[in-house]
Structure formats: C-alpha cells, structure tokens
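**Q** predicted model and sequence below, questions to follow.
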Amino acid sequence: MGERRTMPVEGGLDHSIALLKEGYHFILNRRDRYDTNVFKTKLLAQDAICLSGKESATLFYDTNYFRRSDAAPKRLKKTLFGQGGVQGLDGEEHRHRKAMFMSLMTKDALEEISNITKKQWKQAAKNWESEKEIILYEEAKQVMTKVACAWTGVPLPERDLAKRAEQLADMFESAAAIGPKHWKGRKARASAEKWIEDLIENVRNEQLAVSPDRALYTFSWHKDLEGNLLDKKTVAVELLNLLRPIVAISVYVCLTGLAIHQFPNEVAKLESGKDKDHQWFIQEVRRFYPFFPFAAARVKKDFTWNGFSFEEGTLTLLDLYGTNHDPKIWENPYSFQPERFHEWKGSPFDFIPQGGGEFDLGHRCAGEWITLDIMKVSLKFLIHQIDYEVPKQDLSLSMVKMPSLPESKLVIKNIKCV
C-alpha cells in the first residue's frame, strides 16, 4: 500500500496522564505539533497509533485492517460498554448482532420515538412553569430516560425514574473518570444489568407481556449464529446499548441549548420553520461541540498504508473531535456555521461525532438516526414551544471532562409554555 515511510513517534515512557490532562485536544495537539495525521505514542504502557482526518477515518473503519474485539480498555467495559456487546465484535458475528439493532431503525419506529419525545418535553415544560429555575441537563436526562424506556418497551414506574436516569447517566459520565466516580459508574452498570436481566427472564418466562415490535422482546428472543438464544447478561448489555446512548442525548440537548444562547443570529434563521434549517443547526451542534474524543481499535494484521507500517495488535485511536475540526475538511472549523451543511455531501468519514463508516456493515453508531430525530424535536421545543431566560452563570466548556458540558449544565428560569 505504498513506499515505506517512518512514522513520527512521540518520545517518553507513557502519555496516559497527558491524555487525561489534555482530553479532546490530545491527538489534535500532536497532529499540529508533528504536522501529520498519523503518529505513534505510548498509552497504558503499550504502543498506540493515533489517526486523524478523513483519509485516516476511511482506513480505520476498514474491517480488513482493524478489529474491535480487544480494543476497549477494561475500565470502559466495566462502565460504558459492558462486556460482550456489539462494539467488541468483529466479522460475521458483528454483522449478525448489528442487524438486530438495525432492524429497529424503521421509518415508523423513528417517527414513533420523535412523537414520544415531543410528548415528554411537553409534559416536562408544564412542570417547569411552577419552578423558579431548572438545570436543563439534569431535566433532559430524566426526559430521555422516559423516552428510551417507552420506545424499547422497558417498564419504568414513576417512582424509579430518578434512580434509572442516574444509573444510565453514570455509565457514560464515568467513562473517563478515575477514583470514586469510576467506581460509581461500575456500580451503576452492575445494578442496571441486573435490572434488565430480571426483565429478560420475565419476558422469556411469559411473566411480562411486551409487544413483539419492542426492543425488549426482539433482543430477549434474538439467536446467535448457531441458533442459540443469547445469554441474559449479553442481552442486558445490548439493551443498555440502546438505553444508555438515548439518555446520553441529554448531553446534546444541553449543548443545543448552549448554542441557542451563544449564537442568536443563527437561531433567528430558524424562525421560518424550514426543516432543512433545523437539520443544519443540529448537525453543526454535533460537529462544533465535543462529544466523543476518539474511537479505539486494534490492527488486525500487518500492513503498510501511505508508506507507514502498522503491526498486528497495535492499539489505534481515531481522533473524532479533531476530524470534525480539521481545516482541510471544514472551512473556519471553530466557527459555528450551520449553513456549511448545505454543501456537505454526506460522507461517512469526514463528519464523525458518533463514529464513522457504514451503518449496516461497519461500526458507525446504529442509533445516530435516533440522535438526529430527538435533537431536532428538542431544538424545536426549545425555540418554538417554550419561552425562558438564561441567567448569568458559568457556561465554560471543559475540554478535559468527558462528556464536556457547560460548567453550570445550563440553568434556565421563568419558563413559560408558548
């Protein structure tokens, strides 16, 4: 795959601490320092290759060259991903399991989750009118938990709402944490898996009636390539791979609220009510603000690409944030310009806030369509269906904390339904 070249190498014994300190800018800083989209460093006491840019993303999502089965650190499996889930599968096993998720992404199902979201925002707004102020991020987590459970068919008694919202959020809020917050995330995952395992057992024993078109039913009765039902723990992990990301859309809801406040001139363009304008706005929220910092894989076999040698088993990170801010792809990447998406051609490798590649065969997030639909409903809710004020507060974004949120998590007050 090209003439041999020497890959730039960052000196030093290990840079894991630097990664924690620099967060979303870790790969981007070195990309600029070495003037390259490919370099080698050391993380977690092992060699690691870092990639950035559209061309690198195209390579990274080529399953002929990279595998996912042993890429995620154990800490992430204990909190964010769980063990045995689709993110860690490869080949035919991955395609078979991914098809289970994609079967849910029908036009009718996506329309339904939009309608559920509209209903839940409307109900939340009625409650907010009697409150002096609310924290948008915290409220969004509860709204998204209701949406996720209603859409998947998971029972959610009102008395359990706060508990389940916290459990599901703890899994992604602790992804990059160390110390007590990490252990809180591990505890949340263990408790959530037990909750879902009990539901699966009740479905299989016919003690819990659930519609066949709901994920709880579909996943409970899904069979592997050998024709065997998945074990309860794996099914629980996969159901949480639906519930958790939907609740994580609360991060995007908060960032959408921040964009509305920070860029009023762009919001004014939405008054026409044209769907394309709302679509461009939420896409720019996903591009402009940090969400996932990078994706991980391991080299599947020795190969050479653009003259650089890749050795089997090497940990490889793709810079999601840096690619979404690459000046070679995006003009004025640090400016909030929704209209840039008028010219975007829809490549699966240059705009990758939730990963890249193809939905059906690759590792691009199966729930990205859900994210877009829920964000669009949420945007319209915030600008067309309620009036509110944003008091003075700390709206600074940390580029180290994951997920990155305004320090205040966006407080709004004097809320009135329109």
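**A** That came in fine, so what should we check first? Numbering: from 1, shown residues only.

**Q** please make it C-alpha for all contacts and neighbour counts, starting now.
**A** OK.

**Q** from Leu59, how far out is Asp302?
**A** Asp302 is 14 Å from Leu59, where distance means Cα to Cα, to the nearest Å.

**Q** same check on Pro391?
**A** 46 Å.

**Q** who's more crowded, the two?
**A** Using other Cα atoms under 10 Å as the criterion, Pro391 and Leu59 rank with Leu59 on top: 17 against 12.

**Q** tell me the contacts of the more buried one?
**A** Neighbouring residues of Leu59 by Cα atoms under 8 Å, 6 or more residues apart in numbering: Tyr65.

**Q** quick check, Ala124 in contact with Met144.
**A** No. Counting by Cα atoms under 8 Å, Ala124 stays clear of Met144, with 11.1 Å between them.

**Q** what packs against the top helix by length along the chain?
**A** In the chain, taking DSSP state H as the definition, the longest helix is helix 232-262. Under the contact definition 3 or more Cα pairs under 8 Å, 6 or more residues apart in numbering; DSSP states H and E, helix 232-262 sits against helix 136-152, helix 161-173, helix 180-204, helix 215-220, helix 275-288, helix 368-380.

**Q** by contact count, what packs against the first one?
**A** Taking 3+ Cα pairs under 8 Å, 6+ apart as contact, the helices and strands that helix 136-152 lies on are helix 107-128, helix 161-173, helix 215-220, helix 232-262.

**Q** distance from the chain centre to the last one, please.
**A** The reference is to helix 232-262. Centre-to-centre, helix 232-262 and its host chain are 7 Å apart (Cα atoms, centre = their mean, to the nearest Å).

**Q** what's downstream of it, the next helix or strand?
**A** The helix or strand immediately downstream of helix 232-262 is helix 264-268, counting by DSSP states H and E.

**Q** give me the contact list for that next one.
**A** 260, 281, 337-338, 383.

**Q** redo those residues as TSV? Include neighbour count and distance to Phe294.
**A** As requested, the contacts of helix 264-268 are exported to TSV (neighbours: other Cα atoms under 10 Å; distance: Cα to Cα, whole Å):
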residue	neighbour count	distance to Phe294
Ile260	19	26
Phe281	27	23
Gln337	18	23
Pro338	19	23
Ile383	17	31
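
**Q** below is structure B, check it against A:
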Amino acid sequence: MNNPLALVRDDLAWSLLRQGYDALPQRWSGDEVATTARLLGRRTVLVRGPEGVRLFYDPDVVRRQGAVPRPLADVLFGRGAVHGLDGAEHRRRKGMFLDLLDRPWVERLAGEVGHELDTVTAGWPGARVRVFEELVGVYGRSVLRVAGVELSRPAADRVARDLAVVVDGFGFAGAAYARAVLQRARLDRWAARLVRDVRHGRVSPPPGTLLHRLAVGEGAALPSRVAGVELLNVLRPTVAVAWLATFAARELVLRPDLAASLGDDRREHVAFGHEVRRLAPFVPALTGLVVRPARLGAVDLRPGDRVLLDVPATDTWPASFPDPDELRPQRFAEEPDAWSYVPQGGGEVDAGHRCPGEPSTVALLAETTRVLCGLDLRAAATTYVDRHRIPTLPEGGLVLQVGPGRSGTNDPAPQRRRAGIVAGEDG
C-alpha cells in the first residue's frame, strides 16, 4: 500500500479518531488473541483475553516507559508520573501509592462521598438534574477534603471541573484536547505551588493527609513538580469515576426493577459497580512497548513494536464472561479474576501496573449506587450514547427528572440505546 492517504486512513489512530469505541472491534476476526495494525506509523500488536493480559503485563516482554505518545501522556498523567516508569523505580513509586491509598484512605473517601451525596441528593426530588455535573462536584469536593486540600466550595468546584476537562480531552475529540492541555498546565502549576507552600510552611495540611504525605512525608524526595503531578494522579482519577457512575445511573433508569433487586446490600452494590465498569465505555486500550521477542497466537512480537491491550474485548471475552453483552451483576458474586477482568489494568497491583486506585473506584461506585437506588430516577431527555466520541457520556451528561419515590424509567428514545464497553487506566 503506497498511497499516503490510504496509509493514514488505515492507521489505527485515524480509526480511533473517526470511529471511537467501534474502531478496535473491526480489527478482530474469530477468536484470535493477537492481530497486527499500525498506530502512528509504528507496527502495533493488538492483544486481548487472559492470554493477552499475561503477555502485556510480563515485564520481561513489555515496558511502559515511552509507550504512551507524549501528547496523551503529558496531558493525562503528567511528566514523571508513575504510569510511565518501569523496573525498580516503578516498584518504589508504586509502593508509595499503595501506602498512600490504603484501606483507611478508601474508607475515608467513600464515607465523605456518601455523606456529600446524601446531602446533595436530598434536594433532588422534584428537580431536573444533570447527573454527570453533579457527580463531578461531589467527587471533586470530597477527594480534595480527604486529601487535605482546604478550599472554598467555589474553588473546589472549579478544580473539580478542571480535572474533568483534562479527562475529557484524552480522546482528542474536537476542541476537548486543546482545553485539556490548557487546564493541565494550570493544574500542574497549582499543584506544584501547593506542594511548595507546604514544604515552606505557608500551608499546613493535617498530618497524615495525602497532601502532607506527598509534600513532607513519603514524597518529600520528589521534586515539587513531580509531587504535584502525583497529587493530581489521585485527584483526577477520583473525578473520573463520575463517567462510570453516570453510566451506573443510566442503567438504573433504563432498568426500573434493578434498584429494587440491588436493595441495601453493599455486596450487590459492589457487584453492580464491577459490571458497570465492565460494560460502560471509557478508555479503549492500554499501551506498552515490546522489548523482547515473544509470540501470542499466530503473531510474533518484535522488539520496538507497540502493543495494545484491547481492554473492552478482554472484559467481554466470552470464555470469561458468557453472554458478554448482557448486564448481569451476579457475575461478580466473587472477586474478579486479575487476568480476565481489566477495566483498570490487570495482573498484580503491587508488582505490575494495575491501578492502585481501583479499590477507591469500587467503593465510590458502591456508595453512589446505594444513594441512587433510593431515588425515583426518570430520564428527562434521551439517554443516547455516542460511541464515536472518546470518552463518551449519555447525551447531556444524563438529564434526569427526580420524583418522590424509587426509580422508574421513561426514556424518550429507548430504540437508540446501545450497549457500551469499559476500560480504565492503570499505573
């Protein structure tokens, strides 16, 4: 193929820009676990399923440093972030995150979010609400307080919105990427200045909080810019849960009996959250670079190849998830398998790149489900999802009319509803 225009059109990057979440499924045929493509002109191997996950997380075969294109990595993760590290340096930084985001952190954050949600939703009955916007504010204000970042409510809401803008830009959709670049620069300056203020005694966050520990505790040896980046790498993913929680709310609206079936059992709420993460469209793939020859299925991987883990295809792998397009929370009566369920990365969290913030995501979705199940939620506009945009949301951020009772449904355009696909970020 010598036609330059044809080469561009065949490039996976172009397909993702044009087709969004529908781009990767078109690259597969049958039950193959590996296939080849080109991404930004480089030979790229797509992998999926548990076999693909094991290869992708084999540190002797795949590394992360330099794998994510700089225009994306710098905006989403920030320069010097844990996501782009390998080997001993990654293990040290990852260990710090695991210490910071421990069980007490998760419990404090979930408790704060639950309290905030109870307070905010008390005013919802009889109102018309945009679920996504409300959740961005709730999660943002909550994580800032728990992290030890003391701000007024308007200032906290502004930071939350800025963090959401950064997440919204990772798919290079229209002007969203440009907005993300501008907000990322602003947030980097704000976070680095905040760390410096703590180190110079101008700000005194409560001891033991995330900001205190990153500035003068475990993160004291990090440059203020990098410590600020890692602070944002806790704040930003927390706000990003608003995307998944909006899809959780959509499912409760479209399935009027679901809220009643979930009841007040937290285990059911957790299982529902797992299933939402499995099916709701978010990040389509994770990427690495091949450093040692390997073979998967019928495909040889060569040093220098880019390798993409197709997260949606893995999370809907029929051998792992029978009837994969059906929403069935009961699939997760037990904890998910780390090699077949990968919405926020796969493998072992301590030794590999699985996201250390995943327990927080699980807890926030469960707490949000608890609150939403007690509301009478009805669609006030279409719940249509545009799968050509990355990341995507129900139209309008899911506009709902909240009644006085429990949940119901009145979708103006049920025939436009489409099943989604989920992915996440790892570290």
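**A** Now that the structure is in, tell me what you want to look at. Bear in mind that the values here come from a model prediction, so they are computed numbers and not experimental data.

**Q** hang on, the earlier thing: greatest separation within the contacts of helix 264-268 of the first structure: which pair is it?
**A** By the measure Cα to Cα, Gln337 and Ile383 form the most distant pair in the contacts of helix 264-268 of the first structure, at 17.9 Å.

**Q** more neighbours: Ala124 and Met144 of the first structure, which one.
**A** Met144 (26 against 15).

**Q** state the distance from the more buried one to Tyr252 of the first structure.
**A** 11 Å.

**Q** for the helices and strands packed on helix 232-262 of the first structure, give me TSV that also has distance to Asp231 of the first structure.
**A** Listed next are those as TSV, based on distance: least, Cα to Cα, whole Å:
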stretch	distance to Asp231 of the first structure
helix 136-152	19
helix 161-173	21
helix 180-204	9
helix 215-220	9
helix 275-288	35
helix 368-380	26
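
**Q** with respect to Asp47 of the first structure, which of those lies nearest?
**A** Set against Asp47 of the first structure and scored by Cα to Cα, those come closest in helix 180-204, at 24.5 Å.

**Q** how far does the closest one sit from its chain's centre?
**A** 20 Å.

**Q** that helix vs the second structure, average distance?
**A** Aligned to the second structure and superposed, helix 180-204 of the first structure gives a mean residue distance of 0.8 Å (mean Cα distance after the TM-score superposition for the first structure).

**Q** so what's the equivalent of Val241 of the second structure over in the first structure up against?
**A** In the first structure, the residue matched to Val241 of the second structure (TM-score structural alignment) is Ile249. Taking Cα under 8 Å, 6+ apart, we find Ile249 of the first structure in contact with 144, 371, 374-375.

**Q** likewise Gln337 of the first structure?
**A** 266, 284 are the contacts of Gln337 of the first structure under Cα under 8 Å, 6+ apart.

**Q** what lines up with it in the second structure?
**A** Matched to the second structure by TM-score structural alignment, Gln337 of the first structure sits across from Arg328.

**Q** and Asp198 of the first structure, by the same measure?
**A** Matched across to the second structure, Asp198 of the first structure falls on Arg193, judged by TM-score structural alignment.

**Q** same thing with Thr371 of the first structure?
**A** Matched across to the second structure, Thr371 of the first structure falls on Thr361, judged by TM-score structural alignment.

**Q** tell me if I'm right that its match and Val239 touch.
**A** No. Counting by Cα under 8 Å, Thr361 of the second structure does not reach Val239; the two are 9.9 Å apart.

**Q** follow-up on the earlier one: adding distance to Asp319 of the first structure, write the helices and strands packed on helix 136-152 of the first structure out as a markdown table.
**A** Output for those, formatted as a markdown table (distance: least, Cα to Cα, whole Å):
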| stretch | distance to Asp319 of the first structure |
| --- | --- |
| helix 107-128 | 29 |
| helix 161-173 | 19 |
| helix 215-220 | 31 |
| helix 232-262 | 19 |
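
**Q** nearest to Val86 of the first structure, of the ones you listed?
**A** Among those, helix 232-262 comes nearest to Val86 of the first structure, with 7.1 Å by Cα to Cα.

**Q** mean shift of that closest one relative to the second structure?
**A** Helix 232-262 of the first structure sits 0.7 Å off on average (mean Cα distance after the TM-score superposition for the first structure).

**Q** buried residues of that helix, list them for me.
**A** 232-260 (16 or more other Cα atoms under 10 Å).

**Q** now swap in stretch 393-412 of the first structure and tell me
**A** For stretch 393-412 of the first structure, the neighbour count (16+ other Cα under 10 Å) marks 397, 399-406, 409-412 as buried.

**Q** run the chain-centre distance for that stretch.
**A** Put simply, stretch 393-412 of the first structure sits 17 Å off its chain's centre (Cα atoms, centre = their mean).
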